[in-house]
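1. got a structure for you, letters missing:
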């Protein structure tokens, strides 16, 4: 009996230790921004392989922001809020050009809270790998267009406007813990634009040699788009200086 009780105590202590370690890892992924910017939370993305149009891309581990960058976060770092859909600072920031998004990354990287860690826009490969979360279907939750309304903001349920990233976070969270990877706002990627995805680097880093350096990819779809444009594989592009009410972004940290 004494041995059984001891084994239970040992098992309990081990479970508690693992919970504490997991909580500490999560804590290390949350950065409290200055100027009332709230918390910027990241998710650990493990290394792995993305099948992109029949080609394997092998990605190193990285960290990706759990939500699209919000108006609150952007305003705290950049000092302004360019968004059309104002009223709730926890909505995604939009009307952000690629140049603006890059400037945000640079400025955030210089904040003491980041402790020297460099912030970047995701590469296209990183974005799609994170969006799919280990799946190969049209959306991370499957192939059914009818289910998109349960897991994303698009033209069928959004009222053609943005919403707080926390409003339906549980329903919109993919298998790796990322929210709003389909719909809501277009999200900038770091690469030069290319029509041919075979030009994207085999290691999942951004395309900088080749492609069109004046144009850059967008992913995700948006709150007033149909289901087809919200697919994990759907690609579009705009120029470096374009900004519209549906252009936003997420950020990554290199591990």
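-> Cool, the structure landed. Values in this document were obtained by computation on a predicted structure and should not be read as measured data.

2. For the rest of this, base every contact and every neighbour count on C-alpha atoms.
-> Fine.

3. For residue 40, which non-adjacent residue is spatially closest?
-> residue 31 (5.1 Å; CA to CA, 6 or more residues apart in numbering).

4. Please point out which parts of the helix or strand containing that neighbour sit buried.
-> Assigned by DSSP states H and E, residue 31 belongs to strand 30-32. Judged by neighbour count (16 or more other CA atoms under 10 Å), strand 30-32 contains these buried residues: 30-31.

5. Kindly report the same for stretch 40-48.
-> 40-45.

6. residues making contact with it?
-> If you take CA atoms under 8 Å, 6 or more residues apart in numbering as the criterion, stretch 40-48 is touched by 29-33, 58-67, 73, 130, 176-178, 252.

7. What about these, which are in strands?
-> Among these, the residues falling in strands (DSSP state E) are 30-32, 58-59, 62-65, 252.

8. Show the buried residues in these.
-> For the ones in strands among the contacts of stretch 40-48, a burial check counting by 16+ other CA under 10 Å picks out 30-31, 58-59, 62-65, 252.

9. Okay, helices next: where are they in the stretch 1-150 of the chain?
-> For the stretch 1-150 of the chain, the helices defined by DSSP state H, counting those that start in this stretch cover 2-27, 71-78, 98-109, 124-132, 148-151.

10. Below is an additional structure, to be compared with the one above:
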């Protein structure tokens, strides 16, 4: 059973309590839990302690909606316990970093943030968009920060470790294997909740999304038949947690991980470590975003992007080395 802690692990007075594997049963409880994911500036984010263990990474050949880059499915042993953020990094948390450092994100220094263009129905970089304004609302302090690049995530992590007086790689991005192990939370189904529709579990493309983006999305796009009430990002912890007590491990914001991108898993590490040989022109992304079709919310789904690329559905979640 994972553990939760809301203060830095190295502090002897840190309160550690068992995480409940039961998801919230109503939105008021969910909102109360989500508020814990916005800690004071003098504490680290709330984390879930993930025990070492084994799992099968990738998708089996018969899984509906799978892609070749999820192959071959292979056994991985997470050899050491680690901690993972209970929620995705929020706008409020990222704002504290920017205000403390005057940091300019990749989108603010470059071509902007990628979003769907109304005139061409294709993805384009929009120089007017960035983490402060991703082009949709509501988007407030409790929403996951988006329009941030892998480089931006690394800058935030370096600042957080300095701010808390921790060694340089204490807080970090999870490896791709750590991410999938934690996102599955012991499940071996396509989705961590099984095979039912996503609503209640993941903020992805559903009828609410369709109604609010009908002029943007290609008619071939698929949507869940249900509605979760969120057309774009949702406040963290608005939907049900997985079996490890982690929120939004799929949907809401797709998350940067540490690994370089590889087209398949041939030769991938078997111990849960990040796969980083080569020049890393692209980094891996995991989990779906608010705009992802249902089949792309599967636990095995993978994405990629340039380290300096920002997207209106892309954010990150912190891991912590123990």
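-> It's in. As the structure is a prediction and not an experimental result, all values here were calculated from the model.

11. Next, the TM-score between them, please.
-> Remark: TM-score between the superposed chains equals 0.80 [TM-score structural alignment, normalised by the length of the first structure]; 224 aligned residues with a CA RMSD of 2.5 Å.

12. Could you pull out the strands in the stretch 1-150 of the second structure for me?
-> Taking DSSP state E, counting those that start in this stretch to define them, one finds strands in the stretch 1-150 of the second structure at 3-5, 16-18, 47-50, 53-57, 74-78, 82-85, 113-117, 122-126.

13. Now render these as a markdown table, adding distance to residue 136 of the second structure.
-> Below are those laid out as a markdown table (distance: least, CA to CA, whole Å):
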| stretch | distance to residue 136 of the second structure |
| --- | --- |
| strand 3-5 | 32 |
| strand 16-18 | 37 |
| strand 47-50 | 29 |
| strand 53-57 | 34 |
| strand 74-78 | 38 |
| strand 82-85 | 25 |
| strand 113-117 | 10 |
| strand 122-126 | 13 |
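
14. on that earlier part again, for the buried residues of stretch 40-48 of the first structure, give me JSON lines that also has distance to residue 119 of the first structure.
-> Output for those, formatted as JSON lines (distance: CA to CA, whole Å):
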{"residue": "40", "distance to residue 119 of the first structure": "12"}
{"residue": "41", "distance to residue 119 of the first structure": "13"}
{"residue": "42", "distance to residue 119 of the first structure": "11"}
{"residue": "43", "distance to residue 119 of the first structure": "14"}
{"residue": "44", "distance to residue 119 of the first structure": "14"}
{"residue": "45", "distance to residue 119 of the first structure": "15"}
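
15. Could you single out the nearest of these to residue 199 of the first structure?
-> For these, the residue nearest residue 199 of the first structure by CA to CA is residue 45; the value is 23.3 Å.

16. can you tell me how far the residue mapped onto the closest one from the second structure sits from residue 191 of the second structure?
-> Structural correspondence for residue 45 of the first structure with respect to the second structure (TM-score structural alignment): residue 50. For residue 50 of the second structure, the distance to residue 191 of the second structure equals 19 Å [CA to CA, to the nearest Å].

17. Same question for residue 270 of the second structure.
-> Counting by CA to CA, the separation of residue 270 of the second structure from residue 191 of the second structure is 22 Å.

18. Which one's more surrounded, these two?
-> residue 191 (25 against 17; other CA atoms under 10 Å).

19. how about the more buried one, what's its partner in the first structure?
-> Per TM-score structural alignment, the equivalent position to residue 191 of the second structure in the first structure is residue 139.

20. Tell me the residues of the second structure aligned with stretch 183-198 of the first structure.
-> Under TM-score structural alignment, stretch 183-198 of the first structure corresponds to residues 251-266 of the second structure.

21. In that stretch, which residues are buried?
-> Applying a neighbour-count criterion of 16+ other CA under 10 Å, one finds 251-262, 265 buried in stretch 251-266 of the second structure.

22. which of the residues you listed sit farthest apart?
-> 252 and 265 (25.8 Å).

23. follow-up on the earlier one: would you confirm that the residue nearest to residue 40 of the first structure contacts residue 111?
-> No - judged on CA atoms under 8 Å, residue 31 of the first structure makes no contact with residue 111 at a distance of 10.5 Å.

24. Run a quick neighbour tally on the residue nearest to residue 168 of the second structure when sequence neighbours are not counted.
-> Nearest non-adjacent residue to residue 168 of the second structure, counting by CA to CA, 6+ apart: residue 161, 5.9 Å away. The tally of other residues near residue 161 of the second structure (other CA under 10 Å) stands at 17.

25. Next, the contact list for the counterpart of residue 161 of the second structure in the first structure, please.
-> Using TM-score structural alignment, the partner of residue 161 of the second structure in the first structure is residue 109. In this structure, residue 109 of the first structure makes contact with 116-119, judged by CA under 8 Å, 6+ apart.

26. what separates the residue lying closest to residue 38 of the first structure once chain neighbours are set aside from residue 8 of the first structure, distance-wise?
-> With CA to CA, 6+ apart as the criterion, residue 38 of the first structure has its nearest non-adjacent residue at 5.6 Å, and that residue is residue 32. Residue 32 of the first structure is 38 Å from residue 8 of the first structure, where distance means CA to CA.

27. Would you mind measuring from residue 44 of the first structure to residue 120 of the first structure?
-> 15 Å.

28. Contacts for stretch 266-278 of the second structure, please.
-> Here stretch 266-278 of the second structure makes contact (CA under 8 Å, 6+ apart) with 71-72, 75-79, 174-178, 258-260.

29. What sits closest to residue 158 of the second structure if chain neighbours are left out?
-> Using CA to CA, 6+ apart, the closest residue to residue 158 of the second structure is residue 168 (6.6 Å).
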